[in-house]
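# Build me a model:
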Amino acid sequence: MDPTSSELIHILPFIAVGFAAQVVDGALGMAFGVISNTLLISLGVPPAAASAGVHSVETFTTAISGISHALHRNVDWRLFLRLMIPGVIGGALGAYVLSNVDAAVVKPFILAYLTGIGLYLLVRAWRHRTHAREPRVVEPLGLVGGFLDAAGGGGWGPVVTSNLLVQGASPRTTIGTVNTVEFFLTATISATFITQLGWGAFTMATVGLLIGGIFAAPFGAILAKRVPPRVLLTLVGIILTLTSFWGLYNSLRH
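The predicted structure is shown next:
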């Protein structure tokens, strides 16, 4: 077997993971960072390097996803502006902290909180009608979401999307807006990681995630536009609960 074929076989699983994770992320406003970061860490990549690699990939996938959401009119531009600046500030701080301090101590508490939010969204989706209203707490949410995303290797979508939905925001425009803001967040986090860690985090695995993620990026916006709000809310609740509970289980086990 020639070296090129061998490299292709090794990169295919990462392409598949990148594709699947980005379809879910684009449609539901979360999961790419959590799924990809968990995979890289399970393969022995250090947390800071894994987060740097995933965020470098997300810089490209979120750019395409954001454009697609904008074309499908899934973006609330007022909400976009309220989230972007505090999100970018929080992301830069979180990347610096993870590069220099072990942030694993707070991770179980964040995951427990997100598991609870996921269960609440499921209850809300099935027991109540979903009447959209403008969320009140936005800027602090952007700051915290950006910080936790960088420090935890994934968390912008789970934290920001879920909390905006809890406040009654429209699922379609919330998912589209959070995905679009994420481009600016991931670009900032990636740049901060590069200044702290150099280029060592960019491996064959991140290339595979990038290829799969770029191919999948346009599809999420189409799904977010066409799936009914109650179904979107239910799917967000399921994904958030399962991924957070799994992360909590693993963090408490070690």
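# okay, CA-based contacts and neighbour counts for the rest of this
OK.
# other SSEs contacting the strand or helix carrying residue 37?
Secondary structure from DSSP states H and E places residue 37 in helix 32-42. Contacts defined by 3 or more C-alpha pairs under 8 Å, 6 or more residues apart in numbering; DSSP states H and E place helix 32-42 against helix 3-28, helix 47-71.
# want to put them side by side, so please do this one too:
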Amino acid sequence: MVSEFLLLALVGFCAQLVDGALGMAFGLISTSSLLALGIPPAHASAAVHTAELATTAVSGVSHLAHGNVDRRLLVRLALAGAAGGSLGAFVLSNVEGSAIRPFVAAYLLVMGGLILLRVARSARRSDASPAGAAPLGLVGGFLDAIGGGGWGPMVTSTLIGSGHAPRKVIGSVNASEFFVTAAISATFFGQLGATHLWNVAGLIVGGVLAAPLAGYLVRRIRPEPLMIAVGLVISLLALRELAIAFKVF
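Have a look, this model is predicted:
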């Protein structure tokens, strides 16, 4: 149990280092790693989202304080994302782990590719608009719960890629993520109970230890190479899961 706790703490530490430098990917890295350790998809997603409650709350308050949030966009994303996330958590909790595992791995592979795509995309500077936010939030919340992460990369990339100002989009998406995460975590607790709390503790301890280093990383590391590395790691872990699921080796 101690060795497993330390391993989960290491996962949380590395994931938080990346998330602190890029503002995303804690969920994707943690979920990919937990699946690789043999933890069932529902328990992996439940652990990651519960651990994210504290980090998303702090992030959201920070963005609100700095004026980075479009309140109309926030409300639409939060409501739709919470609904989609609850549905996704319910579905994942009631499907056999071995059956859903290949689909989760395929989703993570897509998210890894999406992160790589973000490196090559340049964003325009128009004001963020709430148009289309509700359907995007519904789908983003559902897939975030199913895949154990991806709300930020999916929703942020879609809004910025469609021409919205990055500052308002990033702030609004980050602030709304707390409500999405809270809804997903509550649904998992209702469906699974507290069986995933040991995993949560390890992720939180590692994340808390890494959090103070985020400011240093932001100043010292260029985001593009790190995004490429994260995209590749997530994609490779997802390919490994797919290979195991389909008995390639």
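# what stretch of structure 2 does stretch 166-181 of structure 1 fall on?
With TM-score structural alignment applied, stretch 166-181 of structure 1 matches the range 161-176 in structure 2.
# Would you mind listing the outside residues contacting that stretch?
56-57, 59-61, 63-64, 68-71, 73-75, 77-78, 81, 121-129, 152, 155-156, 159-160 (C-alpha atoms under 8 Å, 6 or more residues apart in numbering).
# Among the residues you listed, which are located in strands?
Using DSSP state E, no member of the contacts of stretch 161-176 of structure 2 sits in strands.
# residues touching residue 82 of structure 2, list them.
138, 141, 179, 180, 181, 182, 183, 184.
# what does it align to in structure 1?
With TM-score structural alignment as the criterion, residue 82 of structure 2 matches residue 88.
# Could you check how far the aligned residue in structure 1 for residue 207 of structure 2 is from residue 206 of structure 1?
In structure 1, the residue matched to residue 207 of structure 2 (TM-score structural alignment) is residue 213. Going from residue 213 of structure 1 to residue 206 of structure 1 by C-alpha to C-alpha, to the nearest Å gives 10 Å.
# what do you get for residue 197 of structure 1?
15 Å.
# any idea where the helices of structure 2 begin and end?
2-22, 26-36, 41-65, 71-93, 97-120, 133-147, 151, 157-161, 166-192, 197-210, 214-220, 223-245 (DSSP state H).
# out of those, deepest packed?
helix 151 (a mean of 31; mean count of other C-alpha atoms under 10 Å).
# what residues does that one touch?
140, 141, 143, 144, 177.
# Kindly recompute the last result at 7 Å.
140, 141, 144 (C-alpha atoms under 7 Å, 6 or more residues apart in numbering).
# go on, stretch 197-204 of structure 1?
Under C-alpha under 7 Å, 6+ apart, the answer for stretch 197-204 of structure 1 is 11, 49, 50, 52, 53.
# The last one matches what in structure 2?
Put plainly, it is residue 53 of structure 1. That one, residue 53 of structure 1, aligns with residue 47 by TM-score structural alignment.
# Quick check, its match in contact with residue 203.
No - contact status for residue 47 of structure 2 versus residue 203: not in contact, 8.0 Å apart, counting by C-alpha atoms under 7 Å.
# count of neighbours near the residue lying closest to residue 130 of structure 1 once chain neighbours are set aside?
Leaving aside its chain neighbours, residue 130 of structure 1 sits nearest to residue 230 (6.7 Å; criterion: C-alpha to C-alpha, 6 or more residues apart in numbering). Using other C-alpha atoms under 10 Å, the number of residues around residue 230 of structure 1 comes to 17.
# May I have the residues that are in contact with the residue nearest to residue 182 of structure 1 when sequence neighbours are not counted?
Spatial nearest neighbour of residue 182 of structure 1, excluding adjacent residues (C-alpha to C-alpha, 6+ apart): residue 62 at 6.3 Å. Contact analysis of residue 62 of structure 1 by C-alpha under 7 Å, 6+ apart lists 179, 180, 182, 183.
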